[in-house]
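*Asks:* The sequence and its predicted three-dimensional model are supplied below.
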Amino acid sequence: MKNRRTFIKTSGLFLASSFLPVTTFLGSTRKKKLGVALVGLGGYSTHQLAPALQETQYCELRGIVTGSPEKIPRWQEKYNIPDANVYNYDTMHQIANNDDIDVIYIVLPNSMHAEYTIKAANAGKHVWCEKPMAMNAEECRQMIEACEKNKVKLAIGYRLQHEKNNRIMMKWAETTPYGPMQEVKAAAGFYNSNPGWRAEKEMGGGAMYDMGVYPLNTSRYTVGREPIAVSAKSHTTRDQLFKEVDESMEFTLEFPDGIVANCRTSFGENMNNLEVTCSNGSYYLQPFQTYTGVKGGTSDGKILEPFGKNQQAVQMDDDALAILHDKPMMVPGEEGLKDIVVLEKIFASAAKNGQRLKI
């Protein structure tokens, strides 16, 4: 029980109630909100983060960093971004001199997360980094160290840890309303016919890095414990498209007290479900990781309705409040590191045809 309690508290479940009234910090002027610069203007920034920043209360989009000059005029016009807040990857370090920017959000291919998180930290700005945190545990540690050295906060973009129904899963890991947990099943994937850089090993592609961190992270907070062993197998059906990386991965996480999480991820199949079996009942979320409409139910008839709020906006407001009130991030770098430690073991097991490896 102590391990469960420690996991949930460090994951931020109880932090929201500890914040002071926001009126202490916020007023009507532009500078009263935290200024965010998005690094990388791909699909997630374009379709999720930038629109979400129009709905946030405590932060706003003020800058962009891009290697695609042709995108700049469109972004400037749409979001009223001044020339002084536009950077490319070579000039990004100059944000250090820009008081309009408080937070740098890294939204780049996975292999670039560590490099640009460290650059952002060295510029003296708080850092939000998309999942997965990095390519390996050593990179994660370097990112954490850089932020600590520069006295800035680091958050990892696990939006589900901010989402209402997934947070209920975290609470139930502590309260065990259906008795001791026995098994978790978690799966996340979609049919990806045009993976782009996600098919390139050097860029951090593959289903496990992209979608597999959802069942991995969700299993950890749903159980409320840390896994002690793992076994995994990967396979690819479209060899020409996924010749460098995994198209699909199946992995089993073993937790203390005999709890098992059977997980799947894929770029070849649509899947989006979380199921929890306990000694006195069960509960589920389906879908559990969609951008909208996370919903579920329980074996005794409870219905978990969708939250109805923009997940990315909630995530960024939570992280902005942590900065404004100098509180711990709900999903800090240490949480991302824990996933990557397990992820490395998953790949190691898959390379050994499913051999069980202790973590």
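*Replies:* Thanks, I have the structure now. Residues are numbered from 1 along each chain as shown.

*Asks:* switch to C-alpha atoms for all contacts and neighbour counts from now on
*Replies:* Will do.

*Asks:* and the closest residue to K358 other than its chain neighbours, what does it touch?
*Replies:* Closest residue to K358 in three dimensions, ignoring its sequence neighbours and counting by C-alpha to C-alpha, 6 or more residues apart in numbering: A229, at 4.1 Å. Shown in contact with A229 (C-alpha atoms under 8 Å, 6 or more residues apart in numbering): L253, E254, F255, R356, L357, K358, I359.

*Asks:* Out of the residues you listed, grab the one that's most surrounded.
*Replies:* Highest neighbour count within the contacts of A229, by other C-alpha atoms under 10 Å: L253, with 26 neighbours.

*Asks:* quick check, it in a helix?
*Replies:* No: the assignment for L253 is strand, going by DSSP: H, G, I helix; E, B strand; the rest coil, so no helix is present there.

*Asks:* Comparison target below:
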Amino acid sequence: MNTRRDFLQKMGASALMLQLSSISAFADTPDLIEQPYEGKVLRVAIMGLGGYGTRVAEAMKACNKAKLVGVISGTPSKVKDWQAKYSIPETNCYHYENFDQVKNNPDIDAIYVTTPNALHHNQVIRIAKAGKHVICEKPMALNAREGQEMVNACKKANVKLLVGYRMHFEPRTLEVIRMRNAGDFGKIMFFQGQCGFKIGDPTQWRLNKALAGGGSMMDIGIYAINGARYMIGEEPVWVTAQETKTDPVKFKEGVDETIQFQLGFPGGAVASCLSSYNINHLDRFFMSGDKGFAEMQPSTGYGPIKGRTHQGELTQPITTHQTVQMDEMASIIFEGKKPVVAVDGEEGLRDLKIIDAIYEAVRTGKKIKLTA
């Protein structure tokens, strides 16, 4: 292909010099040129080579500050496939019985846990004892008790525990938070979070209470909980909740199909949210204040996120969430960067406490008070 060469050869000398002069002037403005990253790179092993682990691996190809260097899986064939696809050395491959040996591997800095929810607690604690930083998918654990034990283990081992809250780095989400902090919406009075889709294969682990810890609430309801917190900017002080189940065969005991829940906040705002495994086309956040509003739809999907406020459409850049997340988490681990919205273990624990309260409210029919 000589297209560019032919083009340059056909250009007049003066035009070429003008172009080169413009490039030179542009280069003299360092803020306008993205400099190649030369800092420390976070070397990551992914634990759990399923659908989401694959999504993270693909997104990391575009990272500047993070790199996929290892895998942990219970399926040997997946390990071999990933080795070939991502050029992973044999020395960085582990299975669930022997991954504690990662403590002797200086080529891995952190492990990203993308296994089923019920496995997180034990795996994160083992990773901490091996002296590696942990990134854990949400929900961080099955309940707040497990979450607290994970936080304690990582603190004791002096390693970071981060949670895969990719929306905390999404540009349009951050713009809404910036506007709220600037007072553009005035006093926040109401939030609505709708998260739902019709789940498929009835044999999958997400519909197995022993592995998932629940149903739609654990998988997607957590987005509405977390979204209410970061959009309103406060921690809820009470919760009420109701469950609807139309298919007890598919959604067995302990696996919620649809839960409606309400949150109350100290500033007077209320949130009305819905989480469902049996209703399609639910991925919407809406927030109203006495001076304006914000609406996001889709609000938490893999993208593109779309939204508008009383000032107009949100036009911030569309990003690959996991790429930005991993680069930002590298900065948190190595540079001590403070994100706009926390992604640490304590943040994950706050959501787990609310989930515990929602399930208690469903069980008892009572308003449950929340404590810090």
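*Replies:* Looks like it arrived, so ask away. What you see is a predicted model; the values in this text were computed from it and never measured.

*Asks:* Can you give the structural similarity as a TM-score?
*Replies:* Taking TM-score structural alignment, normalised by the length of structure 1 as the basis, the two superposed chains have a TM-score of 0.89; 331 aligned residues with a C-alpha RMSD of 1.7 Å.

*Asks:* circling back to that earlier point, ok, and the contacts of A229 of structure 1 in structure 2?
*Replies:* Here is what carries over to structure 2 from the contacts of A229 of structure 1, by both residues aligned by TM-score structural alignment, their matches' C-alpha atoms under 8 Å: L253, E254, F255, R356, L357, K358, I359.

*Asks:* can you tell me which residue in structure 2 aligns to the fourth one?
*Replies:* I take that to be R356 of structure 1. Correspondence of R356 of structure 1 to structure 2, assessed by TM-score structural alignment: K367.

*Asks:* Surely that match is in contact with V239?
*Replies:* Yes: in this structure K367 of structure 2 lies within contact range of V239 using C-alpha atoms under 8 Å: 5.8 Å.

*Asks:* what is in contact with these two at once?
*Replies:* Contacts common to K367 of structure 2 and V239, judged by C-alpha under 8 Å, 6+ apart, are A361.

*Asks:* returning to that earlier point: now do the contacts for the residue nearest to the match of R356 of structure 1 when sequence neighbours are not counted.
*Replies:* Once flanking residues are discounted, K367 of structure 2 sits nearest to T240: 4.8 Å by C-alpha to C-alpha, 6+ apart. Applying C-alpha under 8 Å, 6+ apart to T240 of structure 2 gives the contacts F261, Q262, L263, I358, A361, V362, G365, K366, K367, I368.

*Asks:* again with E139 of structure 1
*Replies:* Contacts of E139 of structure 1 (C-alpha under 8 Å, 6+ apart): A114.

*Asks:* Counterpart of it over in structure 2?
*Replies:* Aligned against structure 2 by TM-score structural alignment, E139 of structure 1 finds its counterpart in E146.

*Asks:* State the helix or strand in which that match lies.
*Replies:* Secondary structure from DSSP states H and E places E146 of structure 2 in helix 144-157.

*Asks:* So the alignment partner in structure 1 of the residue nearest to K367 of structure 2: helix, strand or coil?
*Replies:* By TM-score structural alignment, T240 of structure 2 lines up with S231 in structure 1. Secondary structure, three-state DSSP: S231 of structure 1 is strand.

*Asks:* Near the counterpart of T300 of structure 2 in structure 1, how many other residues are there?
*Replies:* When structure 1 is aligned by TM-score structural alignment, T300 of structure 2 is paired with Q289. Number of residues near Q289 of structure 1 (other C-alpha under 10 Å) recorded here: 25.

*Asks:* Quick check: Q289 of structure 1 touching P215?
*Replies:* No: applying C-alpha under 8 Å as the test, Q289 of structure 1 and P215 come out as separate, 9.1 Å apart.

*Asks:* okay, stretch 113-132 of structure 2 sits on what stretch of structure 1?
*Replies:* Taken onto structure 1 by TM-score structural alignment, stretch 113-132 of structure 2 occupies residues 106-125 there.

*Asks:* Give me the buried positions along that stretch.
*Replies:* Neighbour counts using 16 or more other C-alpha atoms under 10 Å place 106-114, 116-125 of stretch 106-125 of structure 1 among the buried residues.

*Asks:* And stretch 295-308 of structure 1, by the same measure?
*Replies:* K295, G296, G297, T298, L304.

*Asks:* any residues in contact with both of Q289 and P215 of structure 1?
*Replies:* Common neighbours of Q289 of structure 1 and P215, using C-alpha under 8 Å, 6+ apart, are A188.

*Asks:* just the helices in the stretch 151-300 of structure 1 please.
*Replies:* 164-175, 207, 213-223 (DSSP state H, counting those that start in this stretch).

*Asks:* What lies in contact with the second one?
*Replies:* If you take C-alpha under 8 Å, 6+ apart as the criterion, helix 207 of structure 1 is touched by G189, R198, V245, D246, E247, S248, M249, T265, S266, F267.

*Asks:* Find the nearest non-adjacent residue to the third one, please.
*Replies:* Yep, that's V245 of structure 1 we're talking about. The shortest distance from V245 of structure 1 to any non-neighbouring residue, by C-alpha to C-alpha, 6+ apart, is to G206 (4.8 Å).

*Asks:* Could you count how many residues lie near the one you found?
*Replies:* For G206 of structure 1, the neighbour count with other C-alpha under 10 Å is 25.

*Asks:* Contact partners for it?
*Replies:* Neighbour list for G206 of structure 1: R198, A199, E200, F242, V245, D246, E247, F267 [criterion: C-alpha under 8 Å, 6+ apart].

*Asks:* ChimeraX command to pick out the buried ones of the contacts of T240 of structure 2?
*Replies:* Buried residues among these (16+ other C-alpha under 10 Å), as a ChimeraX selection:
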select :261,262,263,358,361,362,367,368
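
*Asks:* just checking, which of the contacts of T240 of structure 2 belong to helices?
*Replies:* I358, A361, V362 (DSSP state H).

*Asks:* thinking again about what came up before, nearest approach to V152 of structure 1 belongs to which of the helices of the stretch 151-300 of structure 1?
*Replies:* Nearest to V152 of structure 1 among the helices of the stretch 151-300 of structure 1 is helix 213-223 (24.2 Å), distances taken as C-alpha to C-alpha.

*Asks:* And that closest one, what does it pack against?
*Replies:* Secondary-structure packing of helix 213-223 of structure 1 (3 or more C-alpha pairs under 8 Å, 6 or more residues apart in numbering; DSSP states H and E): helix 2-10, helix 164-175, strand 181-191, strand 260-266, helix 333-351.

*Asks:* what about it, how far off from structure 2?
*Replies:* By mean C-alpha distance after the TM-score superposition for structure 1, the fitted helix 213-223 of structure 1 averages 0.4 Å away from its aligned residues in structure 2.

*Asks:* Need the residues that contact that helix.
*Replies:* Outside of helix 213-223 of structure 1, the residues that reach it under the criterion C-alpha under 8 Å, 6+ apart are 4, 7-8, 131-132, 169-170, 172-173, 181, 184, 186-188, 226-227, 259, 261, 263-265, 289, 339, 343.
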